[in-house]
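> Using only what follows, build the 3D model:
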Amino acid sequence: MESITTLQQALRQAQLAQYGRLRGGFPVLLGGAVYWAAVGGMFWAVRSGLMEEGWAYFLTLFGTGAIFPMALGFAKISGINFMKDRSPVGSVLFPAFVAMLLFWPMLLGAIHTGANSMVLLILAIGLSLHFPVIGWSYGRSLLFCAYAVIRAICVYLAWYLWPEQQQLYVPAIVCASYLIMALIVFVDSGRVRSASPH
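Next up, the predicted model:
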């Protein structure tokens, strides 16, 4: 039992050390915020007659691929090289992202059946499915689980309560949630990094 406790303590230290080094992954959150701001802008353009709705959905789907490059850009600006960072829990990221990407068949099914009103709902929740695992890898399970759950609830309520405005409200809520979470993890990870031995 003592060896298990020692292993758990060492794992916890490694998780928190990574959280501090990578500043909670806030560059990835900023990339997500920019993407959802752009989605909201496109659907505002649709409402204003400046863009066709089909093009907005097309760019929304393929634009998800821009989140990671934007995250790399924000990471470079902030001096956080998460691509080269090594941690004993780093191998959990691949299965976490595979699990997240499994929402795509539901999304494609919604598009195929013409259920366009489901697209942003599925995308907004689907793109957050990996956060509980990411939170675990940082030693911050509760924080990241709470973020994913609160985001899902808020997105669903906006989608359900304001069906005529969901194309604007859903992106706005997700964008705001990313920015709030980025601020929280930036501050929290800074405290963790300051408290950890150098």
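
> drop to CA atoms for contacts and neighbour counts, all remaining ones
OK.

> Quick one: list the elements packing against the lengthiest helix in the chain.
When the chain is parsed with DSSP state H, its longest helix is helix 166-195. For helix 166-195, the packing partners by 3 or more CA pairs under 8 Å, 6 or more residues apart in numbering; DSSP states H and E come out as helix 2-21, helix 26-47, helix 119-126, helix 141-161.

> Dump these into JSON lines; add mean neighbour count as well.
Below are the helices and strands packed on helix 166-195 laid out as JSON lines (neighbours: other CA atoms under 10 Å):
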{"stretch": "helix 2-21", "mean neighbour count": "16"}
{"stretch": "helix 26-47", "mean neighbour count": "21"}
{"stretch": "helix 119-126", "mean neighbour count": "20"}
{"stretch": "helix 141-161", "mean neighbour count": "17"}
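
> Just say helix, strand or coil for residue 129.
coil (DSSP: H, G, I helix; E, B strand; the rest coil).

> Also residue 63?
Using three-state DSSP, the secondary structure recorded for residue 63 is helix.

> list the contacts for residue 18?
87, 138 (CA atoms under 8 Å, 6 or more residues apart in numbering).

> Please report the distance of it from residue 109.
For residue 18, the distance to residue 109 (CA to CA, to the nearest Å) stands at 38 Å.

> Residue 3 now?
With distances taken as CA to CA, residue 3 is found 49 Å from residue 109.

> Second chain to compare with the first, below:
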Amino acid sequence: MNFTELLDRERRHVFISSNGGIALPAAGAIYWLALGVAGFYLRPGLWMLVAFSASGLIFPLGLWLQKPLRANLMLKSPLAGLVGPALLSMMLSWPVTIAASGVHSSLAPLALAIGMSLHWPAIGWLFNCRVCHAHALVRVLVVTAIWYGFPAERFTAVPLAVALVYVLTVWGLIRSVTHIRQQHAPTILESTE
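Okay, the predicted model is just below:
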């Protein structure tokens, strides 16, 4: 077996064993749904404080959801080292997000929605899954269109749209995992023995 085949096999193993990592997108959907609802009730300054502070709850919520969703997020794999740099790329967007929000608060939902999607292409590579790439592209296009098209609804429509993209992503990841399990069942069984 050559390197490319081994790499593909390991990527498939990580994707299936983590159940597509669906616990984290599910946590993201909950976070963004809460922000969308909060947008109906909170002033922009308070919304930003809640959004920035509560973002730190996504990962712990994902860890909590991994058992009911059968998504092993703490999988041991040589490829797991990619997750840290992927998340770092997202975290590096925070200074711009905070600065832009300080200049004009209406930039906060857009900057958060785009900045917090920067890790998706790397995760898509890790999982060898187009759903992850689609998530990033659709999310950026949709939130940008909403931000420009519905300026009065930026603190509600942008986060609610991101929540919907997350729900669709979870659905797509479940379908992809199911498809790959069926397509590669003998190979998967061999790699777990």
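
> Return the set of buried residues in the longest helix of structure 1.
Within helix 166-195 of structure 1, the residues scored as buried using 16 or more other CA atoms under 10 Å are 166-183, 185-186, 188-190, 192-193.

> Translate residue 151 of structure 1 into the numbering of structure 2.
Correspondence of residue 151 of structure 1 to structure 2, assessed by TM-score structural alignment: residue 139.

> Provide the count of other residues in contact range of residue 101 of structure 2.
For residue 101 of structure 2, the count of nearby residues is 20 (other CA atoms under 10 Å).

> Trace it over to structure 1, please.
By TM-score structural alignment, residue 101 of structure 2 lines up with residue 111.

> residues in structure 2 matched by the one helix or strand residue 77 of structure 1 maps to, start to end?
Under the criterion of DSSP states H and E, residue 77 of structure 1 resides in helix 67-78. Aligned by TM-score structural alignment, helix 67-78 of structure 1 corresponds to residues 58-69 of structure 2.

> list the buried ones in the matching stretch?
Neighbour count says stretch 58-69 of structure 2 has 58, 61, 62, 63, 65, 66 buried, by 16+ other CA under 10 Å.

> and of those, the nearest to residue 8 of structure 2?
Closest approach to residue 8 of structure 2 among those (CA to CA): residue 66, at 24.0 Å.

> Residue 23 is in contact with that closest one, correct?
Yes. Residue 66 of structure 2 is in contact with residue 23 according to CA atoms under 8 Å; the separation is 5.0 Å.

> Now do the shared contacts for those two.
With CA under 8 Å, 6+ apart, residue 66 of structure 2 and residue 23 have common neighbours residue 73.

> Quick check: residue 126 of structure 1 vs residue 118 of structure 1, distance?
12 Å.

> so who does the residue most central in space within structure 2 touch?
Centroid-nearest residue in structure 2, with CA atoms, centre = their mean: residue 25, separated by 4.8 Å. Counting by CA under 8 Å, 6+ apart, residue 25 of structure 2 makes contact with 62, 166, 167, 169, 170.

> With distance to residue 71 of structure 2 added, can I get those in CSV?
Shown next, in CSV, are the contacts of residue 25 of structure 2 (distance: CA to CA, whole Å):
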residue, distance to residue 71 of structure 2
62, 9
166, 16
167, 16
169, 15
170, 11
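
> which of these also appear as contacts in structure 1?
Contacts conserved in structure 1 for the contacts of residue 25 of structure 2, using both residues aligned by TM-score structural alignment, their matches' CA atoms under 8 Å: 62, 166, 167, 169, 170.

> any idea how far the equivalent of the fourth one over in structure 1 lies from residue 17 of structure 1?
To tie it back to what came earlier, the one meant is residue 169 of structure 2. Matched to structure 1 by TM-score structural alignment, residue 169 of structure 2 sits across from residue 181. The gap separating residue 181 of structure 1 from residue 17 of structure 1 is 19 Å, by CA to CA.

> Repeat that for residue 197 of structure 1.
Taken as CA to CA, the span from residue 197 of structure 1 to residue 17 of structure 1 is 9 Å.

> ok, now residue 196 of structure 1?
Applying CA to CA to residue 196 of structure 1 and residue 17 of structure 1 gives a distance of 7 Å.

> for residue 5 of structure 1, same thing?
In terms of CA to CA, residue 5 of structure 1 sits 18 Å off from residue 17 of structure 1.

> next one: residue 179 of structure 1
From residue 179 of structure 1 to residue 17 of structure 1 the distance is 23 Å (CA to CA).

> ditto for residue 122 of structure 1
33 Å.

> Also residue 102 of structure 1?
Counting by CA to CA, the gap from residue 102 of structure 1 to residue 17 of structure 1 is 30 Å.

> Also residue 31 of structure 1?
Residue 31 of structure 1 is 23 Å from residue 17 of structure 1, by CA to CA.
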